[in-house]
Every structure is written in structure tokens, then in C-alpha cells.
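*Asks:* got a predicted structure here, sequence first:
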Amino acid sequence: MTTLYGIKNCDTIKKARAWLSANNIDYIFHDYRQDGLDTKWLEQTEQTLGWELMLNKRGTTFRQLSEEQKQGVDKMSALALMLEYPAMIKRPILIHNDEYFIGFKAEQFAEVFS
């Protein structure tokens, strides 16, 4: 089973979905905004990938936080922020055969599905 997590209108998600389709790979797409996000999934994913890797500090949502919020980010506050603002999660997150991958590079996906 393969699931791709992200936000539908994200350019990186569009590239990842196009790659999966072009390579005839069946997958489920989970849109954080439409399908929701729960604490259990977020905590399980964080245990595998780590909150530092998951937190998108380059995105608009993170940059709009106060300096105090940005400086005080730890695991618990990062998870709370990602739950409240799913756009703060780096995209995509791919789960394939119970392995977790983050980001999209065609070479990486080719290796995952080889």
C-alpha cells in the first residue's frame, strides 16, 4: 500500500503525483486540508521522521509566526502547530510498504519503487 500525504495545490505534490501516475504506481492521496489530520498519525510520523525534518520553516505559515513562537519551537509545540496548520508539514510525505519518505525527487521515488 502506498499513500502520499500533502496539500492538493502544492507544486511539489503536483510533481510527485504526476511522477507516480506516469510510472503507473497505484497510490492513495491524503490531502491534509480535505481529509483532515489526526494526532495519532502525526505522532507516529514524527517518531519515524522527526519533527525537525517534518516542520517546514521555509513556508509562509511558519514565517508568519511571531519571533517568540519561532524561537520557542520544540517537539510538542511543533506537533501542535502542524496539527493546527497542516501547511507547516513538509511535503510530500510518502508511506510505501510501511517506510516513510519526505520530499520529492524523481531519483528518490525511482529508488523507492524499484
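*Replies:* The structure has been received and is ready for your questions. Just so it is clear, the structure is predicted and the values come from calculations on it, not from any experiment. Numbers count the residues shown, from 1 in each chain.

*Asks:* going by C-alpha atoms from here, please, whenever you check contacts or count neighbours.
*Replies:* Fine.

*Asks:* the residue lying farthest from the centre of the chain: what secondary structure?
*Replies:* Going by Cα atoms, centre = their mean, the residue of the chain most distant from its centre is residue 68, 24.5 Å out. Classification of residue 68 using DSSP: H, G, I helix; E, B strand; the rest coil returns helix.

*Asks:* ok, it to residue 62 distance?
*Replies:* 12 Å (Cα to Cα, to the nearest Å).

*Asks:* also residue 72?
*Replies:* 13 Å.

*Asks:* comparing those two, which residue is more hemmed in?
*Replies:* Taking other Cα atoms under 10 Å, residue 72 and residue 62 do not tie; residue 62 has more neighbours (19 against 9).

*Asks:* which of the helices or strands spans that one?
*Replies:* Element membership for residue 62, per DSSP states H and E: helix 60-63.

*Asks:* who does that helix touch, helix- and strand-wise?
*Replies:* Contacting helix 60-63 under the criterion 3 or more Cα pairs under 8 Å, 6 or more residues apart in numbering; DSSP states H and E is no other helix or strand.

*Asks:* this is the comparison structure:
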Amino acid sequence: MAPTIKVFSYSRCSTCRKALAWLDANNFNYEVVDITASPPSKEVLALAFERLGLRQRLFNTSGQSYRALGAAVVKSMNDEEALAALAADGRLIKRPFVALPSGDFLVGFKPVDWNQALLG
């Protein structure tokens, strides 16, 4: 059996539902984790940040939690503070947040990126 993809998702997020439908259509095994109840750990987020390169890519800039904090506050955070904030509030994280068995990460759902990352 192929290693499982871990999808941190939010049930009311339409983008998450599209991503899960894409995984189903392409016959992938995956585990869904409610990002609001069990956000990724600070360690997992640090790995994602390392792989993705831009901290801003991890933030759900259109969400209520982000707007409540304010872009200026987020921008003024150092990396450690930003990772702590993301780990503490799953709603701050861009969804879906996907941990691949390879150690890579996908953030958000863009079919072109997913095709490239998962279908080669």
C-alpha cells in the first residue's frame, strides 16, 4: 500500500473539498486532519517553511484569524513567532496544508501544482 498523504483540511472550506475530490479522482490514499482542531505542529510547519521558502505562503491571508491579527503584525513577527502563531491557530494556515510522504508540502489547491507534484 502506498504511503498516505496527510491533508490538513477544514470541512467548510470549498478549496479543501476541491482538493479532496482531486485526490479521490486520482485514486490517492490520504488521511484528513481537521486543521482547526489539530493544526500541524511547529516542527512540521518549520519543515514546510524550509521547503517552500516563503513564510507568507503558509498564511491564509484571506481568513478571519489573519485579518484579526493584521498584516502588519504578521509582517513584524520573526520566523519563530510566526511558526508559533500558525501552530496555535489552524485558521491562520493556508488550506489545504498537505504533507507528502516525500517530505514535501503543498499549500492551497492549484491543480497544475498538484499534477506536477503528485502525478509527475
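*Replies:* Everything's here; your move. No experiment lies behind these values; they were computed from the predicted model shown.

*Asks:* show me where structure 1 has its strands.
*Replies:* Ranges of strands within structure 1 are 2-6, 28-31, 93-96, 99-102, based on DSSP state E.

*Asks:* and the longest one, what other elements does it pack with?
*Replies:* What that stands for is strand 2-6 of structure 1. By 3+ Cα pairs under 8 Å, 6+ apart, strand 2-6 of structure 1 packs against strand 28-31, strand 93-96.

*Asks:* just the last one next, same as before
*Replies:* In terms of contacts (3+ Cα pairs under 8 Å, 6+ apart), strand 99-102 of structure 1 is packed against helix 39-49, strand 93-96.

*Asks:* stretch 17-37 of structure 2 maps to which residues in structure 1?
*Replies:* On structure 1, the counterpart of stretch 17-37 of structure 2 by TM-score structural alignment is residues 14-34.

*Asks:* in contact with residue 117 of structure 2, which residues?
*Replies:* Listed by Cα atoms under 8 Å, 6 or more residues apart in numbering, the contact set of residue 117 of structure 2 is empty.

*Asks:* how many neighbours does the aligned partner of residue 102 of structure 1 in structure 2 have?
*Replies:* In structure 2, the residue paired with residue 102 of structure 1 is residue 107, using TM-score structural alignment. The tally of other residues near residue 107 of structure 2 (other Cα under 10 Å) stands at 22.

*Asks:* likewise for residue 94 of structure 1?
*Replies:* So residue 94 of structure 1, with other Cα under 10 Å, has 24 neighbours.

*Asks:* residues contacting it?
*Replies:* 2-5, 100-102.

*Asks:* ok, the most centrally placed residue in structure 2 to residue 72 of structure 2 distance?
*Replies:* Among the residues of structure 2, the one closest to the centroid is residue 97, at 1.8 Å (Cα atoms, centre = their mean). Per Cα to Cα, residue 97 of structure 2 is found 23 Å from residue 72 of structure 2.

*Asks:* hang on, the earlier thing: tell me which of the helices and strands packed on strand 99-102 of structure 1 sits most buried.
*Replies:* Of these, the one with the most neighbours on average (mean count of other Cα atoms under 10 Å) is strand 93-96, at a mean of 20.

*Asks:* quick one: that strand to chain centroid distance?
*Replies:* Remark: strand 93-96 of structure 1 is offset 9 Å from the chain centroid, using Cα atoms, centre = their mean, to the nearest Å.
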